[in-house]
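Visitor: Prediction below, plus the sequence it came from.
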Amino acid sequence: MGLVCATPLLAQTGKTVTGTVKELQVPLVGVMVKEEGTDNSTFTDSNGNYSLTLQQDNAKLIFEQLDFPIREEEVLNRSVINVSFTKEDDGIQLKDVVINAGYYAVKDKERTGSIARVTAKEIENQPVDNFLATLQGRMAGVEITQESGGSGGGFQIKIRGQNSLRPDANQPLFIIDGIPYSSDPIGGTSTSGNRPSFTSPLSTINPADIESIEVLKDADATAIYGSRGANGVVLVTTKQGKIGATQVSIRTSMGLGKITRPLKLMNTEQYLDMRRQAYAYDGISTYPTNAYDINGTWDTTRSTDWQKELIGGTAEYNTIQTSISGGNTAFNYTVNGTHHEETTVYPGEFKYLKNAVHLALNYKDKKFNFLFTGNYSNQNNNQPSTDLTTVARELAPNAPALYDENGQLNWANNTWTNPLASLESKFLSKIDNLTANMMLSYAILPELTFKTNLGFTQLHSRELRTFPSTMYNPSSGQGSESSSVESNQTNRSSWIIEPQLSWDKKWNQHRFSFLIGATFQDQTTDRLYLTAADFPSNEMLLSLSTAALQLIGLDEKTNYRYQAFYGRLNYTLQDKYILNVTARRDGSSRFSPQNRYSNFGAIGVAWLFTKENFIKNNRWLSFGKLRGSYGITGSDNIGDYQYLDNYQTTSNPYNGTVGLSPIRLYNPNYHWETNRKLEIALELGFLHDRLNFSMAYYQNRSGNQLVGIALPTTTGFSSFSGNLPATVENKGWEFTLGSKNITTNNWKWTTEVNLSFNRNKLLSYPDLESSAYANTYVIGRSINSIKLYQYTGINPTNNQYEFYDYDGDGKITSLKDRAVLVDLNPSYYGGIANQIRYKQLSFDILFQFVKQERQLYLPTAIAGTMTNQLVDYGIPMQPYSTKNSQIAANYNLMRSSTLSIVDASYIRLKNISITYDIPLKDHFLKPQIFLQGQNLFTVTPYKGGDPEFKYNRFLPPLRTIVMGMKLNF
């Protein structure tokens, strides 16, 4: 009997196993079938068939396909093993999901930190060019707003509120394939000054190349990044090599875009009636000679919808993506290429082009692992240098035609400035961006691994803003000698080396994971701002060397050096008690030598209580975890050389010599901004994880605020960099709910809901009353609050606005009577996503919602002047006037009063995607057609345009509809 037991139960060496792999009765091509513990593998053919000769006894087969979790099948005594994947397998159970936490990976059920995630599937369903757009409405605690509807426009991201008093210091840390990626703007006021935001380098990242995006929020997740994790961390992982037979994918699409919510403005009849009432109220019966709209100079029967004419065009989108991938467990690869182009809603020939290439190579044997990822993108952006949105909303509806009878720009006898003339002035941008990362690891022992990351980034940007003489009225007689160009060039390069040593050990009921590592990073930025003027001809504007006058406004080179030493200890007892400790010591060249280094760290704990004996066999509760964390992160986000004396060249030479003037004072004493983070969270799974729920409470307190501290003008400086003894608190609740509503062979319906409440306030600020910020902030209130006059009503005697006189002096003054604070942060926000699949047809629908208040769109000129107005403001209006100084003064007070604050809450159909997998008899070819839409419709009480968009005088986000086809073979 003993001899029989020692003999292998099943002698299988040399045995051939065959079978078919299918999905919903459709054969799957390129599925890797591997014998566990060996390099013996094969792939399914075009009919889903495979054949594999075994190399060992008691064999087990592994079936790997990118879109499904790994399947394992013991061979036993079988010669035929058929595998059928169903859509129930599409999406791994909560306990099996592996989350990228930056320096390490962790199963979702075992994480002690707060990490949100989206994958390539959600990203691919959205027709957007900036990857931040794919996160809108999908993550609790992550607030993202679009800053421009123009091509290549940027986005603002806040993770759990605003921590810093400086608005530009609240960006999170971005990590692209393990490389810290600077999100500092690369534009300048000279070239981007007439756009709502500077050019962001994040627009160079191609969404089609992204495999997943993880957002780290609490101290446990972010403290390992130390000084750069105060505002959260965004981890972007690009697509890696795919295991399977060589697969080629081609995806092409085309689409259209329009502005989302044009304003309801007055037509000519309403507008002229307003103008006549204004003059009548002012006692004027003879209209002035320059009142061209009403005195008969312009046609009073003419009516033009200027929003339709100037920003009502249709943007066109065309994209083609190709991908080649394949390989086995030892070596696999992916090569992607993307070409994208789009036009604008403005009149004229303007275009945005983007090309991107992505390469991933992965080699792995029993001890050595090599991974390389490279991303290159090129952008060419040709846009108007002036946004036409403001003039489209304010121009009189009976203004002259844009073109005369000869097809030339119409200047209407010099009675107006033709808005199309501004299109002669262009914003031209070209950006080349390269990121490359190489990871090398070697298993010294089964439990001990050495790994190093080597990263490099290179960005080159050139922006031009042209001002040709053709943009001026020909009657002015200006030639190319009056033409000018503003130029901004930025070169930014960085390298990083991160050696790491990890040790993982498990024995009995104990699991230890230990990681130590170091970071060495160097970043260099070169900037050159140049003005050129007096050209020989307008055709030479792009050749700055031909200009008679060339003036250098800025020529600088800055260097940022950063180093750190970090460690992580993770201990798990009985697979249910988890302790995670991280520590980091950072050094930054942005501080003086005596304050250059600081320590950061965090502790996180988790209890998987459903593994306790008293509850683990519960029929309805399948998963339960209670976790918490506390730690300190920091920020050095204040720019380079701020602690040193800085000088710049003077613009006015003395005796032919260019001198230097001081622009910044020496201050070696300022140091790191810190953020203390606390979180407690509960995660639950019900009915075998068909229903998942989580709730988290967090409290973040940011101190030692790095700001520019105001100085008296007698010093010759406006401010100096330093720390304010102020503390900003963000606290709130986050809720997520996920459900698998229907799961059958033919039907699948899942729902994801997230909801966030964040409250921001200035917790403390010693001697605020005597500081330069006394009229900006109030202790106990949000730092994003604005001070307003208290509107009390309309005076029944003169029908004009009235406001509360807080100091009782009989006058309304800005400092004393502007006493009401209104918080412009959202009260809550979130999203609802549904994924529905029936056989080969899929629907993905995302709704985004925000509860908020904001200031109503109000033209700068009072109603009654030569500026168009909204048909319905939704607020009381005082009489129209063209010159009454008291009415104009009250109008300006109203624009800064509580009357201007309106409900700007909204529910938006953010995204919808419909895909259909076309079934063919030839299973080698897998065609798919799709229809996608973004910003499709919005429900809101807000009457001032798009409620998401905070820049009323610029182009709002566009509504886009895209259709296309994808072929896999």
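Guide: Cool, the structure landed. These numbers come from a predicted model, not from an experiment.

Visitor: Please count neighbours and contacts with C-alpha atoms only from this point.
Guide: Fine.

Visitor: Residues touching stretch 782-791, excluding its own?
Guide: 165, 728, 759-762, 776-777, 801-804, 817-825, 893-894, 896-899 (CA atoms under 8 Å, 6 or more residues apart in numbering).

Visitor: In PyMOL, select just the buried ones from those.
Guide: Applied in PyMOL, the following selects the buried portion of those according to 16 or more other CA atoms under 10 Å:
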select buried, resi 165+728+759+760+761+762+777+801+802+803+804+817+818+819+821+822+823+824+825+893+894+896+897+898+899
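
Visitor: Keep only those of the contacts of stretch 782-791 that are in strands.
Guide: Residues of the contacts of stretch 782-791 located in strands (DSSP state E): 728, 759-762, 801-803, 820-823.

Visitor: also this one, for the comparison:
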Amino acid sequence: MKKLLRFFSLMLLMTIAFTSTLYAQEKKLTGKILDESSGPLPGVNVIVTGTSKGTTTDFEGNFSIVVPENATSLTISYIGFLDQVISINNQSTFTINLKEDAKQLQEVVVVGYGQMEKKDVTGAMSSVKAEDFNQGVMTSPDQLIQGKIAGVQMTPSSGEPGAGVSIRVRGGTSLTASNEPLYVIDGFPIDNRSSDPGTAGVYSNSAPKNPLASINPADIESFDILKDASATAIYGARGANGVIIITTKKGKEGTAKVNYDAYFGVSTISKKLGVLSADEYRSATAAEGTTPLDLGANTDWQDVMTQQAMTQNHNLGVSGGTSNTQYRFSVNYLNQDGIMINSGMERIGGRMNITQKLSDKVTLGANMMGSFTKNNNLPYGVGGALDGGVINNMIRMSPLLPQDYSSANLLEKNPYIMATNVRDFTNTQRVLGNAFIEAEFIEGLKGKINVGGDLTSAKRNAYLPGTIEWVGDGNGNADVRNMNLHNMLFEGTLNYSKTFGNVKLNALAGYTYQSFGFESNSTNATGFQIDEIAEYNLNAASGALIIGSNKESNKLISWIGRANVSIKDKYIFTGTLRADGSSRFGDNNKWGVFPSVSGAWRISQEAFLSNNNVISDLKLRAGWGITGSQEIGNYRSLPTLSGDKVYGAVGIGSGVTYNNYANPDLKWEETSQINIGLDYELFAGKVFGTIDLYQKNTKDLLLELQASQPASVERYLKNVGEVKNQGIELSLNTVNLSKDNFTWQTGIVAAYNKNEVVNIGDYDQILTGAVGGRGQVGQFAQVIKAGLPYGTFYGPKFEGLDESGNAIESEESHVLGQALPKWTLGINNSMTFGKFDFNFFFNGAFGHQVFNNTALEFSSTNDLYGDQTTYNVMKNAVDENIRSTKYNSKFIEDASFLRLSNLTLGYTFNMSEVKYIKNLRLYVSGQNLFVITNYSGYDPEVNSPAAGNQVPPVGIDYNNYPAARTFIGGLSVEF
């Protein structure tokens, strides 16, 4: 690590020294930049033409800059005004009046099925552009905006490369259906279902992978997040959990540009768990007079199982175009090792975006990406015949045993042997693209046809060699699984824009058709005599051959309409209506209608604020709408059959049985939402932000009820129950300083959300979140109950230890905490000093708890004090003399945290005298540098997969893949 940092520091200093020789004598220029009314303009960019050297104006519009003697002109640019190039000649003082640019003044944001001027937006939405993205090692696009958007919480499932991320926009709206937002990439709504085929339980499953990890983050231009119902209702049945619109980078008219970006990094485990060291182990057991199995080793198993993980990432992009043709092509290569040995991911991909004008009235366009991702899966989960994965055994294994220790005992599995001998790889290929044609029929009326497809193919090959002693009979086990996903889209829309005096109208109407398909098959075989390529030669198996297959599909047909009316640029009204027909629901409820209405008053346009020197812009918004969720899986309204084989002493039998009860009344989960918001800008843009208040109620929750017997199945799905979310979102952006060669800007986002389960139909309560570990069978950590938030921890209170060291607990169960944060926070600071840029970003969450199931399993010293034991325990278990315990409030820990997520320092060189290089920037960056928290586990941001009783649990930490601390050095070059 130190060598890497020294290398980049030396490279930075050498380059600075080299480029300093390019400068001859310099001179100082000063000036003042005004608007058309001679008012000062702060924050205006003043650049030496043809270079990256520049400054910005202060609050009074003044600037000062030192330029090379041979500089001939200055380029002046400011959002909302036309760029100007000013000749220097022999002048040293300037007064410059900028002219307004009507097109730039109207900032454009992406909304559903089109674009809209930001001042005309009446719903709650947030935008993040490329220059504001998180920096560092980013394996998927969602990581670019973690902590950047008020009301959007992102929780990684683990620290594994490519791991899934749980995203909640204004809290969860469902108990059993998905709470993930809808993603729309370049106008294509994708199905964000995980493509990981999974494995048989014998391999100890890892957490699901992130399907967005197949997309290169460097190709992303912007995110537009639609949050309230008035913004998301245009997506109807898929808008209840918010919509994240991703726009990729496009080519622009002008000379071709070649950009190359690369970084190299190293990651290490950010925190180790407090289990006993070898000396502490010997001391503790000697005091008890026990004789554990001691082979003379002093093994730190967390050191053995973790590594300094290397990462490299390369991006090459070419873009440019003419007035008729714009293009951008890019390729990417990422290779990221995991901090746990024998884990990681590798991705190679490419993207092509092209726009072609056939005439002044007709435009063609295409967006296409392809990627290949290889995941080296570490069997770190818990369960199956291995009785625990790598991390579970890493924590459990006695430090007195050597790294090569092996035993046939299922409870003494060496994690190093497990990690290095199990072969488990997933290869995923994905092609995602869409093409469109847009034509203007008459002035203001445009028609657009958009077609696309998203095809994913994944194959997972896993093999457990027979040479591992605990496998049993000495014969290997192979598991091969395939999954294919397809998503096909057709859209036709009409858009009409027209201005009638002081009234501006924008109207949209359209039809969409989208079909989704899924196929999978699996084969598990045992009895291999040769281990080398067994998973690719299943015919060599002498034992049982278990096969399975599945095929599903569903369709969504929709009619959409939206009208936006602006009167005098002050009073704005938007109405949206979408009708969705889904094959997933019952015959009586195939169609759902989702309306919304909203309005805005641009108070700053009123005469009484026209001469106000403080308020630059002020807009009050209000909206209401209804959205839905169809993420319940396929065929749940229909009677379905399943087949299975039974292996017995007399041979193989098979049978078919019902596995789902027909419910023709099954319908959408429906979410209604009210939002009131205020957009503000003060002191000519030096301070700006938003405030939003919201309440959303979800009814007709989908829960499984007990079927009246006799019946073909025990349970069936029905619409019952209600959940409520209400909260406030705040964003504040400030330009703190804008002086000669120095700027400092701060962005703060904060959100409060209160979630409440209003009712769950006939249920009094639903217990969920199965507690893991030996002796915990039948225990649940969470309760779903009216009046409590989703993810409420529930169980006995810890009241101390008796004389024998056994836990004393309350007889009754109590509410012990909640997994959902009450507050989330993000703080970003960006600075420039001359050619240096500096950025640091904090994020945090507060007012919630995590169930530390890992600590529970390893807090019983009964596992330590015994002859020939091979178990380890937590240090505090010895210090507190805990002999045995079970699930209680002791293991519900405060999970509030504040994290320094990223710190980046960069330097941009002046390339004005270099023939082929236009810009060059070097930077160093650190991620997850420290976390302020009381949580004792690896990381408070965690959501391990855990078994649920109908409702999936949240906020449980059980043998999770640790979080990494990463340092990188990189460069960006534009040719």
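Guide: Received it, and whenever you're ready, just let me know what you need. Source: prediction; values computed, not measured.

Visitor: about what we covered before: check the ones in strands among the contacts of stretch 782-791 of structure 1 against Ser589 of structure 1 and report the nearest one.
Guide: Relative to Ser589 of structure 1, the closest of these is Val728; by CA to CA it sits at 25.4 Å.

Visitor: What segments of the stretch 151-300 of structure 1 are strands?
Guide: Remark: strands assigned in the stretch 151-300 of structure 1 by DSSP state E, counting those that start in this stretch are 155-159, 173-176, 179-181, 210-216, 233-238, 244-259.

Visitor: mind checking which of the ones you listed is nearest Ser771 of structure 1?
Guide: strand 155-159 (27.2 Å).

Visitor: Quick one: closest of the strands of the stretch 151-300 of structure 1 to Ser635 of structure 1.
Guide: For Ser635 of structure 1, the closest of the strands of the stretch 151-300 of structure 1 is strand 173-176, at 9.9 Å, according to CA to CA.

Visitor: which part of structure 2 lines up with the closest one?
Guide: Under TM-score structural alignment, the counterpart of strand 173-176 of structure 1 in structure 2 spans residues 182-185.

Visitor: The matching stretch vs structure 1, average offset?
Guide: When structure 1 is overlaid, stretch 182-185 of structure 2 sits 1.1 Å from its aligned residues on average, using mean CA distance after the TM-score superposition for structure 1.

Visitor: Residues touching that stretch, excluding its own?
Guide: 189-192, 238-239, 241-248.

Visitor: Tabulate the residues you listed (JSON lines), appending neighbour count and distance to Leu105 of structure 2.
Guide: Listed next are those as JSON lines, based on neighbours: other CA atoms under 10 Å; distance: CA to CA, whole Å:
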{"residue": "Pro189", "neighbour count": "22", "distance to Leu105 of structure 2": "30"}
{"residue": "Ile190", "neighbour count": "20", "distance to Leu105 of structure 2": "32"}
{"residue": "Asp191", "neighbour count": "15", "distance to Leu105 of structure 2": "36"}
{"residue": "Asn192", "neighbour count": "14", "distance to Leu105 of structure 2": "36"}
{"residue": "Arg238", "neighbour count": "23", "distance to Leu105 of structure 2": "33"}
{"residue": "Gly239", "neighbour count": "27", "distance to Leu105 of structure 2": "30"}
{"residue": "Asn241", "neighbour count": "29", "distance to Leu105 of structure 2": "32"}
{"residue": "Gly242", "neighbour count": "29", "distance to Leu105 of structure 2": "28"}
{"residue": "Val243", "neighbour count": "27", "distance to Leu105 of structure 2": "26"}
{"residue": "Ile244", "neighbour count": "26", "distance to Leu105 of structure 2": "25"}
{"residue": "Ile245", "neighbour count": "23", "distance to Leu105 of structure 2": "23"}
{"residue": "Ile246", "neighbour count": "23", "distance to Leu105 of structure 2": "23"}
{"residue": "Thr247", "neighbour count": "18", "distance to Leu105 of structure 2": "21"}
{"residue": "Thr248", "neighbour count": "20", "distance to Leu105 of structure 2": "23"}
